[in-house]
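**Student:** Provide a 3D model corresponding to the input given below.
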Amino acid sequence: MIDLWNPAHVSLGIDLLTALLLGMVHGVTPDEHTWPITFSYAVGSYSTWRGLRAGLIFSLAFTLQRAIASELAYLGLSRLLTFAAVDFYVYVVVGAVMVWAGLAIAQGRMAPHLHLRPSPPRADPFADPRPWMPALHGFIAGWGFGAFATILYTVLAPAMPSAAWGWTPGAAFGLGTTLVQIFAGAAFGYWAARRGLPAEAIRRVGLLTAARTLLWGGGAFVLAGLFGIGFPRLADLSFDSGIKVHNLHSIGLPFLLVVGVVIGVGFTSLLRETATLRRAVPRG
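**Tutor:** Got it, this is the predicted structure:
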């Protein structure tokens, strides 16, 4: 029987299946390393297909990272991946990239810069996210450390029969996450597209929501990371939810980041802007 709460080495096949199932749980539960970013790029894609593509690109980059980290763990380098403050440093880097991506989308260019001389405002200031943007985010976010990473790097990866297999638990975990995140991305994209507005208005709402989620969410990640680096004991405070599922078993800073970014900024902005444009679009 596979125990996803407290797994142990059984056999190669069972270990890889365990990693795959853990990845699926990781993808479906609220996780600060995946949901805010998948939501941002999927909504910014404003269609089901492009939302699915954003979730797929993000998750495949995440899978590559986890495969590399799994191999490093097999080689006895897990301490480089699991030191106490690693998650907080990842928060800062991920947050900074989120802010940059939000500015790039909002300002309509991939390299935001200060205007040295005035220029006439453009009718459409937004830029669609480029495919490599969720890929970059996925690879960086994958270095975050939590309960799932602990299992991968200290239980499953070291149990592989040789270095040739060391990367496979991380890859299986990443593919499990991918299976869920591509559908999540498609769902977010579909939801953004089904706002009952003209195509151009849907695009504007989707890109504006994505830009705001990345900007405000990125700022929240940076502040959370700096707070955790400076006050690790306070940042690690949480209370037991009583749910025996990783990512749901405790309520703390990571859970608050997911709720604050995805619901507090993302969904709120999408609903508010949709209502505003519906009032502005003439009926009939």
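**Student:** from now on I want contacts and neighbour counts done on CA atoms only, so please keep to that.
**Tutor:** OK.
**Student:** can you tell me which residues contact residue 218?
**Tutor:** Residue 218 makes contacts with 94, 95, 96, 97, 98, 99, as judged by Cα atoms under 8 Å, 6 or more residues apart in numbering.
**Student:** you'd agree the second one is up against residue 217?
**Tutor:** Yes: between residue 95 and residue 217 there is a contact at 7.1 Å, judged by Cα atoms under 8 Å.
**Student:** another for comparison:
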Amino acid sequence: MSAWGWVEWLLNPPQGLSLGMILLISYVLGLLHGATPDEHTWPITFSYAVGKYSTKGGMKAGFLFSLGFTLQRALLTTLGFLGLAYFYQKYNLDGPVYVVVGIVMAIAGSYILKGKYLHLELDRLLGSRTHGRAAERKNIYEQLRDVPLKMTIVHGLIAGFGFGAYASVITFILAPRVGSLLYAPLPGAMFGLGTMTMQIIFGAAFANLARLKGLGEEGVKRLGAATAGRTLYYGGLAFVVIGLLIVLFPTIDYLALSTGVPIPNLDAVDVGLILVLTVVGGIGIGSMIKAYRELNSISSATRARS
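**Tutor:** Just a heads-up that it's a prediction; the model follows:
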């Protein structure tokens, strides 16, 4: 069987599977979910992992986020077994979930930035020059708080209410076949553990992006916190805006340009992929570059005065 054939088999598993095979398929689907650019996982893991600026911290961020996600998925497959998950088929919850996820992201970002960054940015947008650029940059980096990793569990629980192709398989195909309510949470739990495996790996990789040369330990710590704060705050606003647009204009959520790749999250350029690229690629990497330049500027000014 070709690689694409195996993917098709995983997404459309046959009848008569044993419980062990159902759980194995659920875990593999979780690996695929965690490895592909999903808007419910990557932006959160990136933000918190970069904020911890170390392999261990990044892995912890990926683990805690996926822990909340796994608990929700276990609940979801239980509902699927009981036939109570029909509301996912009747209603499109993407818009409301995006809005709630975005609000939580913005709150976490605001906490990291001590709430002052919004004030400073509004001053800039309104044309105020109360604060000089150098003073503004210094003020931001002196106010940064540590990244609250416990919030990742909350994010995971909320993000788990997002629904896609992988969730459809474990909820409506695999969960009803486990044979007993006692086993109903297991496909969701295994799916969550598969996602967790990949998010831990990506969390470690994302965290090490913050370790740029020439900044020193304290500089790397500040760069990570600033990047996390800005990504969560502005990424959260992006989620809220997209979520509200989907609520007002539901057809937006169904617009997609096929890529020809038969793997969910890679099969089309759609709202989800655009959100991942915007938050991680645009806001996240852009914030990292911005912070790197600002910290270098502050360091140069400090050396010039000494």
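**Student:** helix or strand next in line after the biggest helix by length in the second structure, which one?
**Tutor:** Using DSSP state H to define each element, the second structure has its longest helix at helix 216-248. Next helix or strand after helix 216-248 of the second structure toward the C-terminus (DSSP states H and E): strand 256-258.
**Student:** what's the matching range in the first structure for that next one?
**Tutor:** Aligned by TM-score structural alignment, strand 256-258 of the second structure corresponds to residues 238-240 of the first structure.
**Student:** how far off centre is that stretch?
**Tutor:** In this view, stretch 238-240 of the first structure has its centroid 22 Å away from the chain centroid, taken as Cα atoms, centre = their mean, to the nearest Å.
**Student:** on average, how far is that stretch from the matching bit in the second structure?
**Tutor:** In this overlay with the second structure, the average offset of stretch 238-240 of the first structure from its partner residues is 1.0 Å by mean Cα distance after the TM-score superposition for the first structure.
**Student:** please point out which parts of the longest helix of the second structure sit buried.
**Tutor:** For helix 216-248 of the second structure, a neighbour-count test (16 or more other Cα atoms under 10 Å) marks 219-247 as buried.
**Student:** with stretch 170-183 of the second structure instead?
**Tutor:** Using 16+ other Cα under 10 Å as the test for burial, stretch 170-183 of the second structure gives 170, 171, 172, 173, 174, 175, 176, 177, 178, 183.
**Student:** now stretch 76-94 of the second structure
**Tutor:** 76, 77, 78, 79, 80, 81, 85, 88, 92, 93, 94.
**Student:** and the contacts of residue 218 of the first structure as CSV, adding neighbour count, secondary structure and distance to residue 243 of the first structure?
**Tutor:** CSV is the format used below for the contacts of residue 218 of the first structure (neighbours: other Cα atoms under 10 Å; DSSP: H, G, I helix; E, B strand; the rest coil; distance: Cα to Cα, whole Å):
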residue, neighbour count, secondary structure, distance to residue 243 of the first structure
94, 29, helix, 28
95, 26, helix, 29
96, 20, helix, 32
97, 21, helix, 33
98, 29, helix, 31
99, 22, helix, 33
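**Student:** which of the residues you listed sit farthest apart?
**Tutor:** Largest separation among the contacts of residue 218 of the first structure by Cα to Cα: 94 and 99, giving 8.7 Å.
**Student:** could you pull out the helices for the stretch 1-150 of the second structure?
**Tutor:** Assigned by DSSP state H, counting those that start in this stretch, the stretch 1-150 of the second structure shows helices spanning 3-11, 19-35, 42-52, 55-82, 87-90, 94-112, 116-125, 133-143.
**Student:** between the first one and helix 19-35, how many degrees?
**Tutor:** For the pair helix 3-11 of the second structure and helix 19-35, the angle between their directions (axes from the mean of the first three to the mean of the last three Cα atoms, to 10 degrees) equals 120 degrees.
**Student:** ok, and the closest non-adjacent residue to the counterpart of residue 171 of the first structure in the second structure?
**Tutor:** In the second structure, the residue paired with residue 171 of the first structure according to TM-score structural alignment is residue 189. Spatially, and ignoring its direct neighbours in sequence, residue 189 of the second structure is nearest to residue 74 (4.9 Å; Cα to Cα, 6 or more residues apart in numbering).
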